[in-house]
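In: Okay, structure incoming, though there's no sequence with it:
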């Protein structure tokens, strides 16, 4: 797991052909707006999150975010625990995101 600031996260993501963006917020938060290309997996739904985490391709690079960076940090550690090697947390979450957001 690595905590990346917005610039590091977006630059690394832009140059990564093996990337997946995951939004770990709730359904209601996701509906308020999300980073383009993101798949939502709500970390508050623990059993479902763990089930879906185990189904992820461990060879891909996962870029995670939440509202402020706390939940996505936990999610990165959970992904690491199920065999995902590369999980990157967006420090500051979507609250500090300067890029495009889909509403």
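Out: Nice, thanks for sending it over. Note that the coordinates shown come from a computational prediction; the quantities given were computed from them, not determined experimentally.
In: alpha carbons only for contacts and neighbour counts from here, please
Out: Fine.
In: and residue 54, how many neighbours does it have?
Out: The local packing of residue 54 (other C-alpha atoms under 10 Å) involves 16 other residues.
In: so it, which of the three states?
Out: The three-state assignment at residue 54 reads helix, by DSSP: H, G, I helix; E, B strand; the rest coil.
In: elements contacting the longest helix along the chain?
Out: Using DSSP state H to assign secondary structure, the helix with the most residues in the chain is helix 70-81. For helix 70-81, the helices and strands in contact under the criterion 3 or more C-alpha pairs under 8 Å, 6 or more residues apart in numbering; DSSP states H and E are helix 46-55, strand 61-65, strand 86-90.
In: putting a second one here so we can go through both:
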């Protein structure tokens, strides 16, 4: 039996499980967390959802620049207001995570 004792580099981490079959909209809907002030939600390579309060257009531009890289490196932490996982023990990554930005649902008044 062989064992792996090295650390996995964060940039090469590919979550397994249901990921890839769900869109980012579906992952965000299943988490169903909408903190006050959130303007957009993106996803990192490890399946973490990042909730932003920056203008939507700015988040969209950052998502394009980040590609498969970290949104935190592009947009910075000052606009991040929350984070979540669909399943922290078995991360789920959406098939469109590298390009999609989700907006909060419109609430009826």
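Out: Right, received. Where do you want to start? Note that the structure is predicted; figures quoted are calculated from it, not measured.
In: After superposition, what's the TM-score here?
Out: TM-score for the superposed pair, counting by TM-score structural alignment, normalised by the length of structure 1: 0.34. Supporting figures: 54 aligned residues with a C-alpha RMSD of 3.9 Å.
In: Pull out the buried residues from the longest helix of structure 1.
Out: Along helix 70-81 of structure 1, these residues count as buried under the neighbour rule (16 or more other C-alpha atoms under 10 Å): 71, 72, 73, 74, 75, 76, 77, 78, 79, 80.
In: and the third one, what does it touch?
Out: Applying C-alpha atoms under 8 Å, 6 or more residues apart in numbering to residue 73 of structure 1 gives the contacts 3, 64, 65, 89.
In: Let me have the residues you listed in CSV, extended by neighbour count.
Out: As requested, the contacts of residue 73 of structure 1 are exported to CSV (neighbours: other C-alpha atoms under 10 Å):
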residue, neighbour count
3, 18
64, 30
65, 31
89, 28
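In: Between those residues, which sits nearest residue 50 of structure 1?
Out: Each of these was scored against residue 50 of structure 1 by C-alpha to C-alpha, and residue 64 proved nearest at 14.7 Å.
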